[in-house]
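Trainee: Sequence plus the predicted model coming up.
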Amino acid sequence: MLAVLALVITLVVVLGRSNPLATPRCTITAPPDSPGLPTTWTLSPEQADSAATIAGVGRRLGMPDRAVTVALATAIQESGLANLRGGDRDSLGLFQQRPSQGWGSTDEILDPVYASTAFYSALVQVPGWAGMDVTAAAQRVQRSGYPEAYADHEPEARLMAVALLGQAPAAWTCSDLPATPPADPSGTAVADLAARELGTRRLSGEQPEQTGWALATWLVAHGERLGLDSVTYDGRTWTVASGAWTPTGPADGRLALRRIGQP
């Protein structure tokens, strides 16, 4: 009898959780009438976090949309958007950059902000890069043995860029993230990361539409790392509990966020 009771209690606890066996994931949905883009694309929170950094650094540097697409396609091919601690010979990080080839020290290359900055800096040194296809532009920077592979990832890279640059409102969601307090509960942790990646600490209040959605999407993509409970922009709110954007108020162009455990 006690064993049966314990089993019932266990089932109640497990079933009371939100999708206890679900895998955390992020999904990007293409805007209507978007030829050449996949309808949806799904990636892990780790990949989403990396993509947000790459796009965020691109915004800070004032890079054109095309550069962000090239950078994302390159990182997908080189590392699967994972900050790898190894690779071919001495290759490291998101872009598999090599210390022996002058990309920086091991510690520098394993810093995604540094690695993304280094990639963009090399890309803009390529004459005519903006008029090249993804494969040609990426190859001039990377010198890969498989240059044709970069083009395979252009559709999903472009979809990620569209969302992270604020051109597709509420297109990026992350669901089934662990609703646990952030590892760094500091009140400045989110602003510090934004300053490093985006070049701004202002993540609240009124924002122009495209900027507001770019910041809101960047926050959701970093949601697991930052321990976010909710992000609101222009009357729509994403929550870690729902994993979706829902209408919650008037379209007022205001951005707000809350971290798990905050009042």
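Mentor: That came in fine, so what should we check first?

Trainee: okay, CA-based contacts and neighbour counts for the rest of this
Mentor: Fine.

Trainee: Spell out which residues sit in contact with the residue nearest the centre of the chain, please.
Mentor: A centroid search over the chain (CA atoms, centre = their mean) returns Ala52, at 2.8 Å, as the residue closest to the centre. By CA atoms under 8 Å, 6 or more residues apart in numbering, the contact list for Ala52 reads Leu164, Trp218, Ala221, His222.

Trainee: and the gap between the nearest residue to the second one once chain neighbours are set aside and Glu209?
Mentor: Distances taken as CA to CA, 6 or more residues apart in numbering put Ala52 closest to Trp218, at 5.5 Å, once the chain neighbours are dropped. When distance is defined by CA to CA, to the nearest Å, Ala52 is 18 Å away from Glu209.

Trainee: which among the contacts of Ala52 end up buried?
Mentor: Buried members of those, counted by 16 or more other CA atoms under 10 Å: Leu164, Trp218, Ala221, His222.

Trainee: Included below, for side-by-side comparison, is a second structure:
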Amino acid sequence: MPEPSPTSTRRGRLLRCGAAVAVLLALAGYLAVQYVTGGTGAPRCKVVSGRDDGASYEFTPEQAANAATISAIGTSRGMPERAVTIALATALQESGLRNIDHGDRDSLGLFQQRPSQGWGTQQEILDPTYASGVFYEHLAKVPGYSRLPLTVAAQRVQRSGYPQAYAKHEPDATLLAAALTGRAAATLTCEGRPDATPTGGPSAVRAALVRDFGRTVLQEAGAEVGAVEESPTPKAAPGAGDSRTVTVPVREGTTAEGTALQRGWELAHWAVANSSALHIEQVSYAGREWSAGRSRSTWSTSAGSGAQKSAKSAAEVRIVTGQ
């Protein structure tokens, strides 16, 4: 049998090396997709345009909960929707809307803020509520930020080495801001499957509402606002006044922009965005209803919702938990 030539041997080695590299690249790509999407079969969230122009953005429950916090902190501070859009685009670029504990040098959290640059302690920066608040504090000091291009406004806060990178996230951030500030009604949905270790129940929902919106969210309509509706029959159907239901009344004058209806949709979308983390099974508002499920959840018309019932339901957001 003839000996293989040196050329064919080298060619064989190159082919084997090339195949190995291709396999490694394919594996790396797969793992990257799994990281970005939350893994195969992971529950998803989706926001669509309120203009029926086909625009949409899909993301994970973790990203949805962080986006909802960023938006709520902004509106609670009286910041306009444009400020929320800037904040969301910044977090999309800096962390992918994930509260990560690492980054360039000592950068941390949703906005990759640095303790060494005076943004706060590591513990503070890794608190999404704190991180969002301090971002808005800096943004509010930028003269005319709402009229500036998004990249310019974000850069004056972040001092990034890649300022133009914020621009590509503006369309998605705009969709998210419209939904999470309540301007675009019934445009945000999640599948709503709970996390592996959900922290649910009415008390957890109330605590999260106060964390993101402040104590006024429980005081908008008097002492009973945000209270859990008790029932002698804990197994009652969701939304029928059982012990798993949190009712948050809505009234005029609760938003920096828009009407009470917008405030209601802000709270309703916040609840849907937190459905996995807080084990929320159903959200009802203004004659519309969202229910958690393994298929794509949507906002549907509430059963038997007439004009009178719709008017009443617009005065409160009902959140039903699974615990």
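Mentor: Structure's in. What do you need? Note that the structure is a prediction, hence the values are computed from the model and not measured.

Trainee: what's the TM-score here?
Mentor: The TM-score (TM-score structural alignment, normalised by the length of the first structure) is 0.85; 237 aligned residues with a CA RMSD of 1.8 Å.

Trainee: so the residue nearest to Trp218 of the first structure, which of the three states?
Mentor: The three-state label given to Ala52 of the first structure by DSSP: H, G, I helix; E, B strand; the rest coil is helix.

Trainee: What is the neighbour count of Arg44 of the second structure?
Mentor: Residues lying near Arg44 of the second structure (other CA atoms under 10 Å) number 24.

Trainee: how about Ala244 of the first structure, what's its match in the second structure?
Mentor: Aligned by TM-score structural alignment, Ala244 of the first structure pairs with Thr298 of the second structure.

Trainee: Check Val124 of the first structure too.
Mentor: In the second structure, Val124 of the first structure lands on Ala140 (TM-score structural alignment).

Trainee: residue contacts, its match?
Mentor: Contacts of Ala140 of the second structure (CA under 8 Å, 6+ apart): none.

Trainee: can you tell me how far it sits from Gly54 of the second structure?
Mentor: 33 Å.

Trainee: isn't Val48 of the second structure right next to Asp172, touching?
Mentor: No. Using CA atoms under 8 Å, Val48 of the second structure and Asp172 do not qualify as a contacting pair, with a distance of 9.5 Å.

Trainee: okay, and the common contacts of these two?
Mentor: With CA under 8 Å, 6+ apart, Val48 of the second structure and Asp172 have common neighbours Ser56, Tyr57.

Trainee: ranges for the strands of the stretch 1-150 of the second structure?
Mentor: Using DSSP state E, counting those that start in this stretch, the strands of the stretch 1-150 of the second structure run over 45-48, 56-59.

Trainee: For those strands, please prepare TSV with the additional fields mean neighbour count and distance to Gly293 of the second structure.
Mentor: Compiled in TSV, the strands of the stretch 1-150 of the second structure are given as follows (neighbours: other CA atoms under 10 Å; distance: least, CA to CA, whole Å):
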stretch	mean neighbour count	distance to Gly293 of the second structure
strand 45-48	22	12
strand 56-59	17	16
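
Trainee: For Leu27 of the second structure, which of those is the nearest?
Mentor: Leu27 of the second structure sits nearest to strand 56-59 of all those, at 22.0 Å, using CA to CA.

Trainee: equivalent range in the first structure for the closest one?
Mentor: Aligned by TM-score structural alignment, strand 56-59 of the second structure corresponds to residues 40-43 of the first structure.

Trainee: List the superposition-based mean deviation of the matching stretch with respect to the second structure.
Mentor: Once superposed with the second structure, the aligned residues differ from stretch 40-43 of the first structure by a mean of 0.6 Å; criterion: mean CA distance after the TM-score superposition for the first structure.

Trainee: re the thing from before, in helices only, show me the contacts of Ala52 of the first structure.
Mentor: Mapping these onto helices (DSSP state H) picks out Leu164, Trp218, Ala221.

Trainee: of the buried ones among the contacts of Ala52 of the first structure, closest to Ala136 of the first structure?
Mentor: Set against Ala136 of the first structure, the nearest of those by CA to CA is Leu164 (23.5 Å).

Trainee: Run through who's touching the match of strand 56-59 of the second structure.
Mentor: Arg25, Cys26, Thr27, Ile28, Thr29, Ala30, Glu156, Leu159.

Trainee: can you rerun that using 7 Å?
Mentor: Applying CA atoms under 7 Å, 6 or more residues apart in numbering, the external contacts of stretch 40-43 of the first structure come out as Arg25, Cys26, Thr27, Ile28, Thr29, Ala30, Glu156.

Trainee: Distance to Val14 of the first structure for these - can I get that in TSV?
Mentor: Output for those, formatted as TSV (distance: CA to CA, whole Å):
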residue	distance to Val14 of the first structure
Arg25	20
Cys26	23
Thr27	25
Ile28	29
Thr29	30
Ala30	34
Glu156	35
